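Colleague: fold the following for me, if possible:
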Amino acid sequence: MPTPTPAWYRGTTPDEHRGRLAGGSAVRNVGPVIEVHGLTGRYGGVSAVRNVSFRLGPGGLHGIVGPAGAGKSTMLRLMVGLDRAASGRCLFDGRSYRDLAYPLREVGILLAPPPAHPGRTGRDHLRILARTHGIPDRRTDEVLEMTGLADVARLRAGVYSSGLRQRLGLAGALLGDPPALLLDDPAAGLDPDGVAWLRALLRTLAREGRAVLVTGRLTGELAGDIDRLVILGRGRVLADAPAAEVISRNTVPAVRVRPDRPDDLEKLLRGHGAAVALRPDGRLEITGLTSADVAGLAVRAGILLIENAPVHASLEDVYLALARGR
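Modeller: Alright, predicted model coming up:
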């Protein structure tokens, strides 16, 4: 017996779906609340994820970040039941993933590496997925176009580059137009143009009210776009808060300057209570004073500042500060 066409496709056009996903005026329902309660995953007696809990609301770009081996990918697998949790659970609007009637239409998932049979074309891979959930073939063409795969849709996935395979995985995650997305390192394999496209796409999806969760390394290309951070270290939550709050709470603002008289400026700044470090490139890194403070002191002393800029803390800085504290 064929699966019925989803109600949200009836009476709508492909252009309306494309407009909604490409930043059009259509407004979708608010995405789900994702709740993780005490998830623990063990492999061979080793805890890869240890009693992790967090709660993510709709309409934002959320990130699980951390260094290699922190447990980021394992978290996503535990959340959807691909790996069995030793304890804890994950709920999407109060339901576990296995209790969702049509998972593709509820939660879009991209795992690394994206699964696709090498002998199937990109279009056939998506059409097979679509038919398991009663999704019309026209939706397959929509996501192929949206992810930049329309011109290679008839090629077998086995000849796709790593970037094309990543795009195919993203197309599969978007196929059911889900209100929640779990994306494991979605920028992997993409070239700079692809990363720029992905950033714009994720922002659009979040603005539509979806709950979008991505994993990434601390040096990941998407780190600066994340609204809320869950930082993992050795399987434990080190921080869970809005990104700006996590960074400001765990780093000390600094200013980097290049003066024409570094020795005189260093002595002057230390006299005003600043900490000053000389960098190998000859610039001074200052904490305890703002960029405007440094500029004012330098002007009054007749010292020329060739460069004067605030130093923006990176996620690596935040992680190191958190790790030292733990």
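Colleague: use CA for all of it now, contacts and neighbours both
Modeller: OK.
Colleague: helices and strands around the host helix or strand of residue 309, which ones?
Modeller: If you go by DSSP states H and E, residue 309 is part of strand 305-311. Packing contacts for strand 305-311, counted by 3 or more CA pairs under 8 Å, 6 or more residues apart in numbering; DSSP states H and E, involve strand 254-259, helix 291-301.
Colleague: in TSV: these, plus mean neighbour count and distance to residue 185.
Modeller: Shown next, in TSV, are the helices and strands packed on strand 305-311 (neighbours: other CA atoms under 10 Å; distance: least, CA to CA, whole Å):
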stretch	mean neighbour count	distance to residue 185
strand 254-259	20	30
helix 291-301	14	35
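Colleague: let's have those in CSV, adding distance to residue 214.
Modeller: CSV is the format used below for the helices and strands packed on strand 305-311 (distance: least, CA to CA, whole Å):
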stretch, distance to residue 214
strand 254-259, 29
helix 291-301, 34
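Colleague: select, out of the ones you listed, the one closest to residue 101.
Modeller: strand 254-259 (51.6 Å; CA to CA).
Colleague: give me the contacts around the closest one.
Modeller: Identification of contacts with strand 254-259 by CA atoms under 8 Å, 6 or more residues apart in numbering yields 265, 282-291, 303-312.
Colleague: this one next, for a side-by-side:
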Amino acid sequence: MAVIEVNGLHKVFRTKIKEPGLRGSVRALLRPTYSEVVAVKDINFEVETGELLAFIGPNGAGKSTTIKMLTGILNPTAGTAKVLGLVPWEARRQLAFSIGSVFGQKSQLWYHLPALDSFRLLGSIYEIDGKDFAKRLGQVMELFELEDFIKTPVRKLSLGQRMRCEIAASILYRRKVIFLDEPTIGLDVVAKLKIRELIKRLNEEEKTTIFFTSHDAGDIEQLCKRVIVINHGAIILDTSTSYLRHNYLTTKIVNVKFTAPCPGLTLSNVEILKHTEKGVKLRVNTKFNSIENVLSELFAQVDTEDISVEEPAMEVIIRDIYGRPAGEGEQNAAG
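Modeller: Sure thing, here's the model as predicted:
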């Protein structure tokens, strides 16, 4: 059963053009002219109950605008959408009790208060019974491991801790659907892995449908089975993660720091981008060689101090999708 249904959703932002000076101000008042920016172009998709879906694209692609329409914050210019059978911009208050949302750059927590106080305020806002709230708070604290910092003012939390509290706050009232807008943005590697783990547990243990946006390829590979790619407001790919991984996420950059120089390093099916006494930078195409095989070859020849693997930038993925022959990078590609 589809919990999110989107048909021909379209959003245009209009901005009044004003020329400089008094004459420009008068002209803008009497004969206003506008510039139009199409943020979302006639998109169509459905999300089934219990899905964990990634909605990805570069900055400015239309991801956040889509979420704002699906949560009722924005009205579309054209098209229709339903979330849990309700039109979001017509039934925003009613829908608020069944959906949650987290925007990576906008907090729903009170900055100077401990997260626990914010949780209590949100419990009152959503009219959660005292006993039910206490029970649910305990479950959420355990799931998100908040005990060590829940009484710390939000302003003193690390970005990763704050994001854990943000997502926890969005599910204090049991939600059927959660919208997460860039939940891992700005996080370090450790915090990012923790947030991914918590999102996955929320989906598996509470059967929550999760719709999240990201421009991080790692989020896609580690979290979801389905991905929708949007660029310039249009959906250019709606497919399985396995299809995306096999066709578009094949290039990895491996940075290796040596404990001692290794001038005679030899590796098969790998492009060496940079080799110095201190380390090496490699480009690996996982269609022809796995990261595990590359590391095994490395470990057999040199002692390493540090290793990191970089995912391709979302802009590179988008470019690759557009660069494929017609039919290979279109919506609903075979997975």
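Colleague: please identify which of the helices and strands packed on strand 305-311 of the first structure is closest to residue 61 of the first structure.
Modeller: Across these, residue 61 of the first structure has its closest neighbour in strand 254-259 (27.3 Å, CA to CA).
Colleague: quick one: contacts of whichever helix or strand comes after the closest one?
Modeller: Per DSSP H and E, strand 254-259 of the first structure leads on to helix 262-271 as the next helix or strand towards the C-terminus. For helix 262-271 of the first structure, contacts defined as CA under 8 Å, 6+ apart pick out 259, 275-276, 283-284, 294, 297-298, 303.
Colleague: run the last query once more with 10 Å
Modeller: 257-259, 274-278, 282-289, 293-294, 297-298, 301-305 (CA atoms under 10 Å, 6 or more residues apart in numbering).
Colleague: tell me which residues in that helix are buried?
Modeller: For helix 262-271 of the first structure, burial by neighbour count (16 or more other CA atoms under 10 Å) applies to 262, 265-266, 268-269.
Colleague: adding distance to residue 19 of the first structure, write those residues out as a markdown table.
Modeller: Formatted as a markdown table, those follow (distance: CA to CA, whole Å):
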| residue | distance to residue 19 of the first structure |
| --- | --- |
| 262 | 56 |
| 265 | 56 |
| 266 | 56 |
| 268 | 58 |
| 269 | 55 |
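Colleague: what about the helices in the stretch 151-300 of the second structure?
Modeller: With DSSP state H, counting those that start in this stretch as the criterion, the stretch 151-300 of the second structure has helices at 159-170, 189-206, 217-223, 241-248, 291-301.
Colleague: sorry, slip of the keys, the one I care about is the stretch 1-150 of the first structure.
Modeller: 14-21, 72-79, 103-106, 122-131, 137-146.
Colleague: nearest to residue 113 of the first structure, of those?
Modeller: helix 72-79 (10.7 Å).
Colleague: who are the packing partners of the closest one?
Modeller: In terms of contacts (3 or more CA pairs under 10 Å, 6 or more residues apart in numbering; DSSP states H and E), helix 72-79 of the first structure is packed against strand 34-43, strand 46-56, strand 60-65, strand 87-92, strand 107-110, strand 180-184, strand 211-216, strand 228-233.
Colleague: what's the closest of those to residue 171 of the first structure?
Modeller: strand 107-110 (9.1 Å).
Colleague: correct me, but residue 163 of the first structure touches residue 194?
Modeller: Yes - Residue 163 of the first structure is within contact range of residue 194, at 8.1 Å (criterion: CA atoms under 10 Å).
Colleague: list the contacts of stretch 30-43 of the second structure.
Modeller: Taking CA under 10 Å, 6+ apart as the rule, stretch 30-43 of the second structure contacts 6-18, 24-28, 60-66, 76-80, 230-236.
Colleague: just the buried members of these?
Modeller: So, by 16+ other CA under 10 Å, the buried ones in the contacts of stretch 30-43 of the second structure are 6, 8-11, 18, 28, 61-66, 76, 79-80, 230-236.
Colleague: coming back round to it: just the buried residues from the contacts of strand 254-259 of the first structure, in PyMOL please.
Modeller: Command for PyMOL that selects the buried part of those, burial taken from 16+ other CA under 10 Å:
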select buried, resi 265+283+284+285+286+287+288+289+290+291+303+305+308+310+311
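Colleague: please state the offset of stretch 109-121 of the first structure from the chain centre?
Modeller: 20 Å (CA atoms, centre = their mean, to the nearest Å).
Colleague: same check, this time on stretch 222-238 of the second structure
Modeller: That offset, for stretch 222-238 of the second structure, works out to 11 Å (CA atoms, centre = their mean).
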